[in-house]
Structure formats: C-alpha cells, structure tokens
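Peer 1: Fold the following, please.
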Amino acid sequence: MKKDILERYDRLNDGRVVIDVYASKVEELYEDFDKQAPFHRKDLDEELAAYLVDCVREIGRVDFIIRITLDAIPSTELQERIRNNLWRFFLYQRELESASMQRLLRKSLLFLMAGMVLLFLSLWLSASVIPDARRLVYERVLVEGVTIAAWVSIWESLSNLMFSWWPARQRIGLNSRIASAEVRFQSHPEVRR
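Peer 2: Coordinates of the predicted model:
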C-alpha cells in the first residue's frame, strides 16, 4: 500500500519525494483576508497548509522537498521570504500543538490525582466505623458514588493519554518536518516557453 502511495509523487535522483504546490502567483500561497499586509505578516493559505500536512502524513518517514511551481519564478529575495514564512508558520503550528499537549498532560495529571484521592476516600468511607450490615442506604450510595467518580476520573486521565497524546505528538512531528523541508521554486512549463 505504501509503495502505491509513494508512486503518486515525483522523486529526485537522490530518492527524496517531491511535494508539488502549483499556484499562478505568489499571492495564492497566502490567506487573502488582509490584502494590505506584506507577505511576511500573512498566514499561509489554510488549504495549502492542510495539503502539506496531509502529504507529509501520507508519505510517512520518507525524505521530501516542497517544490512550488509558479507562472514566473520570484526574485531570490522573495523566494527566501517564502521559505522563511513556511518555516515560521509551521514552527508556530508546532508550538501551538506543544502547548496544547502540555495542557492535555496537566489535565490528565489532575484527573489522575483527583481519581486517586477519590479512590482513597471511597476506601476510607467503606472501612469507616459503621459495619456494612448496619450502614444506611444513603451511606452506601455515597460510598458507591465516590468509588464510581474515582474510576471515571482515572479513566478520563488514561483515555486522554492513550487517545489524544499520540496524535498530538504526531502533529508536532509533522509540523517540524515541514518547517525544516527544503523548498524549491520553478516556473510553470507552459509559461517557460
């Protein structure tokens, strides 16, 4: 399956996969909600960013470059600015994911600690002075409720770690790989004539 996916991409002589981006002009690489802002202050086009992330996810650990094809090759200065913008944008995305993952880990730790406290409270309440046979219904409900709350809290902590931590780590890695990718430029073959 992986080989079939990689056959969809061009390759360089050194074996690196080429992720192709086509645009008629540089402006199409950026969001256009702020038409007056210079390129170095604009965000990348949302669809372009999603496309790059999807491609890198699809090719896996294979080395790659990003090749941007435009109607006319931009000046060296503009090429460097675009490279820098890609780098900054995906480093920013990586930092957002890292901050989100740290919040997730803190939240999971709090759920785990709360669950452990509730579990010890439940055990203490169940071993309290009144024997089980003479315990009133509301006391039993209280003990069972605290026990259930403890296990729900512990489960929430573990499910956050098991189901959310790994995808966040993958997104951080994807953003890092895109930020460090080589970016090349070429003009559209039909325009080159």
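
Peer 1: from here on, contacts and neighbour counts on C-alpha atoms
Peer 2: Fine.

Peer 1: Which strands and helices lie in contact with the biggest helix by length in the chain?
Peer 2: When the chain is parsed with DSSP state H, its longest helix is helix 76-126. Secondary-structure packing of helix 76-126 (3 or more Cα pairs under 8 Å, 6 or more residues apart in numbering; DSSP states H and E): helix 137-160, helix 166-179.

Peer 1: Make TSV out of the ones you listed and add mean neighbour count.
Peer 2: Shown next, in TSV, are the helices and strands packed on helix 76-126 (neighbours: other Cα atoms under 10 Å):
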stretch	mean neighbour count
helix 137-160	17
helix 166-179	18
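
Peer 1: Including distance to E28, could the ones you listed go into CSV?
Peer 2: CSV is the format used below for the helices and strands packed on helix 76-126 (distance: least, Cα to Cα, whole Å):
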stretch, distance to E28
helix 137-160, 38
helix 166-179, 19
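
Peer 1: Alongside the first, I'd like the structure of this one:
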Amino acid sequence: MCHGFNGLMNVGGVRHCADVYEAREVAVVNATHGRRSARMIAGSPTAFIAGWSRPAGSTKQPGGERAVRLDTMKRTQSPLHHLELRVREFAQLFNSMDPTPFLNKDLDRDAESFIETWAFGFPAKSRLHITIHLEKMPAELDPGALLTEAIHNFFEYKTGVVRRDLKMLLKRGRASLLIGLVFVTTCLIAAQAVSKLGSATPFAIARESLTIAGWVAMWRPMQIFLYDWWPLARRIRVYQALRRAHVRVVAGK
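Peer 2: Next up is the predicted model:
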C-alpha cells in the first residue's frame, strides 16, 4: 500500500506511487504572534488550506515585518515533490542490456519514462525526492549510496546530451538566420526592381512571389529562435533537478 499518494502504476514490474506534494507532510512556519500552516486536503493532493492562526488570547494580526519574512521564504523556497517506487531488487531499475559498469548504467526505459514524466509535471526549480522501496535488500552493499550515485550519473549524462542538442540547434539557427537574411534581402531587391518594369499582371505576380518567397525563407530561423530552443532548455533544467534529487532506499514489504 502507498499511503498519502494519489498515483499508483505498474511499469515493467515496478510499482510507482507519486503525488504533487507529500500528503503526509505538514508544512508549518512559526512567527512571533502567529503561525502559517498549509496541509493537504484529503483526496485532493493539489489543494491546500492556508491561513493564519493566533495563540489563545491574542488579538494582534500578523505584522508587516513577519509577513515580509514569510513572503520572502515563500519566494525563495522551491516546492517539494515526492515520488515512490517499489521494486523487488535494485537491478530492476536499470537496463539489463547495458554492458557499462553499474554506476554508469542506463535506467530501465519504463522507469526512466515514468520518472521523467513525473518530474516534467512540476516547475523546473522544484526539489525532488525519490523513495525506493526495495523488497530484497543486499547484504553486503549500501543500496542507498549506489542508487543515488547511479541515478544522479544517469541524469547528469542526459543533461549533457540535451545541452549538446541545444548547442547544435542554436548553431543551426544562426546559420539559417544568416542564409534567410541574405535571401530575403535579395528577393526584396529583385521585387523592387520588377515593380519598376511596369504594373501589368505578370509583373505584379512576380513582385508578390519574390516578396513571399523571401519571407518564407525566414520561417526556419524564426521557428528555432521563437519556439524550438526553450523546450530543450526546460528539459535541461528538469534533468538538473533530477540530478540533484534526494534518493532514499527503504526496505519494502
């Protein structure tokens, strides 16, 4: 059973439990004259009850200074998200076909896909905690240290891969932009020259065709610099969050 979590999946023999915030944890910030509390509403992991409560006999509202401190803490502290995985043995989490040493192995594809999908559902600056329930604890090894290093190494590798992809995309975008600017300039000059030849229909068609062709050449660099780069940048930030994720191994049942 996974208590306090709203997601349960079976992927490749691995059971996963995930939620938006850890339902069992109650976050409390104490102040001199008040207390701000936030807790999960049962059955609704994304909803919070938040408010000020005063000690008995106190009539003072929270002061401006305390409110500023709490506001600052709220802005600077990243949200915490928790994922639970249940496996029989830690080798299940890794690709059995990968011949590289254990600490550099790829994750099992189903486990990798589930962890990434879970992480991409939150802001990139989130703090991520992963708890692995291991049914068969090895007698001679420390599974916590091994799994932590292996998972961190894997997402560090994926961060480097996506960084290279982003670098190549921006390089291609700069080349496409240069080619597009040269081409659109040539087309506009040619269109202006055609317009001086006359206003007959064939000249008008040629002028408009050159103008459209020139601007169509700018489509690819505009797509790269407006739309294509930022999903890769977000992927890098999420992988970095997973590379820093707190991994804990506990004995499963």
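
Peer 1: circling back to that earlier point, distance from the longest helix of the first structure to the middle of the chain?
Peer 2: Remark: helix 76-126 of the first structure is offset 10 Å from the chain centroid, using Cα atoms, centre = their mean, to the nearest Å.

Peer 1: That one vs the second structure, average distance?
Peer 2: Comparing helix 76-126 of the first structure with its match in the second structure after superposition yields a mean distance of 1.6 Å (mean Cα distance after the TM-score superposition for the first structure).

Peer 1: Contacts made by stretch 144-158 of the second structure with the rest, please.
Peer 2: Contacts to stretch 144-158 of the second structure, defined as Cα atoms under 8 Å, 6 or more residues apart in numbering, come from residues 90, 102-107, 239-240, 242-249.

Peer 1: Sorry, slip of the keys, the one I care about is stretch 178-189 of the first structure.
Peer 2: Here stretch 178-189 of the first structure makes contact (Cα under 8 Å, 6+ apart) with 52-53, 56, 64-73, 79, 83, 86-91.

Peer 1: cool, and stretch 23-37 of the first structure?
Peer 2: Contacts with stretch 23-37 of the first structure, where a contact means Cα under 8 Å, 6+ apart, come from 39, 42-46, 48, 68-72, 74.

Peer 1: And for stretch 112-124 of the second structure?
Peer 2: Outside stretch 112-124 of the second structure, the residues touching it (Cα under 8 Å, 6+ apart) are V11, A18, V20, L83, L128, R234, R235, R237, V238, A241, L242.

Peer 1: Tell me which residue is most central in the first structure.
Peer 2: For the first structure, the residue nearest the mean C-alpha position is R171 (2.9 Å; Cα atoms, centre = their mean).

Peer 1: And that residue, how far from P189 of the first structure?
Peer 2: 34 Å (Cα to Cα, to the nearest Å).

Peer 1: swap in V62 of the first structure?
Peer 2: On the measure of Cα to Cα, V62 of the first structure and P189 of the first structure end up 27 Å apart.

Peer 1: if I look at the residue lying farthest from the centre of the first structure, how far off is V21 of the first structure?
Peer 2: Farthest-out residue of the first structure from its mean C-alpha position, per Cα atoms, centre = their mean: R134, at 54.6 Å. Distance of R134 of the first structure to V21 of the first structure, given as Cα to Cα: 75 Å.
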